[in-house]
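[1] Predicted model and sequence follow; I will ask about them next.
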Amino acid sequence: MNALLLLGALSSILILIILILYFELQSLRKKLLAKEFQIQETLQRASSTFSEAMAMREEAQRMKEDLERRVDEARRESVQKSKEVVAGKVTEQLAPFFPNFKYNPRDVRFIGTPIDLVVFNGLDSGKVESIVFMEIKTGNSRMTERERSVKEAIDASRVSFEILRIDSTLDQVE
């Protein structure tokens, strides 16, 4: 009988150990599922972050290419404008020798800024009949604000002639 009691007690202890192990196993399974869920969430966030990073990289690449294209375009425009400015300056200097220039080239004085030329009409023959202030323009170029202000002063007859006398003693210059 003692053996039976001992066997019953051992059986109860064994069942209790099995139950404890079962509940511990269930707890470990829940923890494992929770960890797997965390890992899945972390992987999804990492994947999303990676996708965003790739999209940002592609956008940065597009922006870089657009910037390079605009810089190249600006360079080409700058070179073209520079060519136009040089051509304009050459044209200003050569204008008195063009066939459609109606004044004697010897009567012309180049100033450059704020106007291009002053024509002393008749100067070469000894008698100035008129004075013409001339601005040379090429293509679609327009007068600057300064050029317009000179034209307005001339049109409003705000033009005069002055003589400035300077004492030319060399002793005063040191």
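    Here it is on my side, so go on.
[2] Please make it C-alpha for all contacts and neighbour counts, starting now.
    Will do.
[3] Tell me, how many residues neighbour Arg62?
    Per other CA atoms under 10 Å, the neighbour tally for Arg62 reads 12.
[4] and what of the one 4 residues further on?
    With neighbours defined by other CA under 10 Å, the count for Asp66 comes to 12.
[5] Use this one as the comparison:
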Amino acid sequence: MLEWVVVFLLFLIFLVWAYYRGRISEIAMRRATDLFNEWKERELEKQVEMRLKPELEKWKEIEEENIRRDAISRSISTILGKVGESLAPLLIWQEYGVNPKDMRFLGTPVDYIVFKGLSNENPEEIWFVEVKSGKSTELTTRERRIRDLVESKKVRWITLHLQSELEKLRAGL
């Protein structure tokens, strides 16, 4: 009887060993397959990179050159705009006979306000001047609105006396 128990135990041990050996083999096979697939993906990525890297580098060079050209073009436009704004008083003097001393640079929302005749102590008119140096001669929405206000004579004069205003503030406290 003891012999049968020993045989049965040996048989159980064999079954457990076979089961775990099969599981270990299955896990090892799965891991080996995963490693092979990862290696295969890396190799494929390397091949794609080797093929596409020269094209990518060429594309980068072309795009960098385009970016540089665009930056230079914008820089030139900006510089020309600044030069144009600086030359505007001379051009207005030549074209309209306004003394450059009568012009005041604002920059925004309009470039200049001209007090025609101010340098001779005889102001005759006030002009709002917007200088356009680029390809576009169109006013921005903001500039058009200001032009419309001036043309519809919605212009006002205010004299602010600081001392009186400060006294009002003090009295209110």
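    Received it, and whenever you're ready, just let me know what you need. All figures in this text were calculated on a predicted structure; none of them were measured in a lab.
[6] Got a TM-score for the pair?
    The TM-score (TM-score structural alignment, normalised by the length of structure 2) is 0.58; 126 aligned residues with a CA RMSD of 3.1 Å.
[7] ok, Leu80 of structure 2 touching Ser133?
    Yes. Between Leu80 of structure 2 and Ser133 there is a contact under CA atoms under 8 Å: 6.8 Å.
[8] and these two? which has more neighbours close in?
    Set Leu80 of structure 2 next to Ser133 and count neighbours by other CA under 10 Å: Ser133 wins out with 17 against 14.
[9] quick check: longest helix of structure 1.
    helix 2-94 (DSSP state H).
[10] What's the first helix or strand after it?
    Next helix or strand after helix 2-94 of structure 1 toward the C-terminus (DSSP states H and E): strand 108-110.
[11] Provide the aligned range in structure 2 for that next one.
    Aligned by TM-score structural alignment, strand 108-110 of structure 1 falls on residues 103-105 of structure 2.
[12] how big is the offset of that stretch relative to structure 1?
    Compared with structure 1 after fitting, stretch 103-105 of structure 2 deviates on average by 1.1 Å (mean CA distance after the TM-score superposition for structure 1).
[13] contacting residues around that stretch?
    Residues outside stretch 103-105 of structure 2 that contact it (CA atoms under 8 Å, 6 or more residues apart in numbering): Pro89, Asp111, Tyr112, Ile113, Val114, Phe115, Lys116.
[14] The last one: how many residues sit nearby?
    What that stands for is Lys116 of structure 2. Other residues close to Lys116 of structure 2 by other CA under 10 Å number 22.
[15] Translate it into the numbering of structure 1.
    Aligned counterpart of Lys116 of structure 2 in structure 1: Asn121 (TM-score structural alignment).
[16] for its match, what are its contacts?
    Tyr103, Asn104, Asp107, Val108, Val128, Glu129, Ser130, Ile131, Val132.
[17] Let's see that with 10 Å instead.
    Residues in contact with Asn121 of structure 1 (CA atoms under 10 Å, 6 or more residues apart in numbering) are 102-108, 127-132.
[18] do Lys60 of structure 2 as well
    Taking CA under 10 Å, 6+ apart, one finds Pro54, Asn66 in contact with Lys60 of structure 2.
[19] per the alignment, it corresponds to what in structure 1?
    Aligned by TM-score structural alignment, Lys60 of structure 2 pairs with Leu67 of structure 1.
[20] Could you do Ile158 of structure 2 as well?
    For Ile158 of structure 2, the aligned position in structure 1 is occupied by Glu162, per TM-score structural alignment.
[21] Three-state assignment for its match, please.
    Counting by DSSP: H, G, I helix; E, B strand; the rest coil, the backbone at Glu162 of structure 1 sits in coil.
[22] Neighbours of it, how many?
    When neighbours are counted by other CA under 10 Å, Glu162 of structure 1 registers 5.
[23] that older thread, I'd like the distance between the match of Lys116 of structure 2 and Leu6 of structure 1.
    From Asn121 of structure 1 across to Leu6 of structure 1, the span is 141 Å (CA to CA, to the nearest Å).
[24] Likewise for Val90 of structure 1?
    From Val90 of structure 1 to Leu6 of structure 1 the distance is 123 Å (CA to CA).
[25] Could you do Phe98 of structure 1 as well?
    In terms of CA to CA, Phe98 of structure 1 sits 132 Å off from Leu6 of structure 1.
[26] now Asp107 of structure 1
    On the measure of CA to CA, Asp107 of structure 1 and Leu6 of structure 1 end up 139 Å apart.
[27] which of those two has more neighbours?
    Asp107 (17 against 11).
[28] Could you pull up the contacting residues of the more buried one?
    When contacts are counted by CA under 10 Å, 6+ apart, Asp107 of structure 1 is found next to Pro96, Val118, Val119, Phe120, Asn121, Gly122, Leu123, Asp124, Ser125, Val128, Ile131.
[29] How much space separates the spatially closest residue to the third one that is not a sequence neighbour from Glu77 of structure 1?
    Nearest-residue entry for Val119 of structure 1: Val108, 4.4 Å, with adjacent residues in sequence omitted and distances by CA to CA, 6 or more residues apart in numbering. Distance of Val108 of structure 1 to Glu77 of structure 1, computed by CA to CA: 33 Å.
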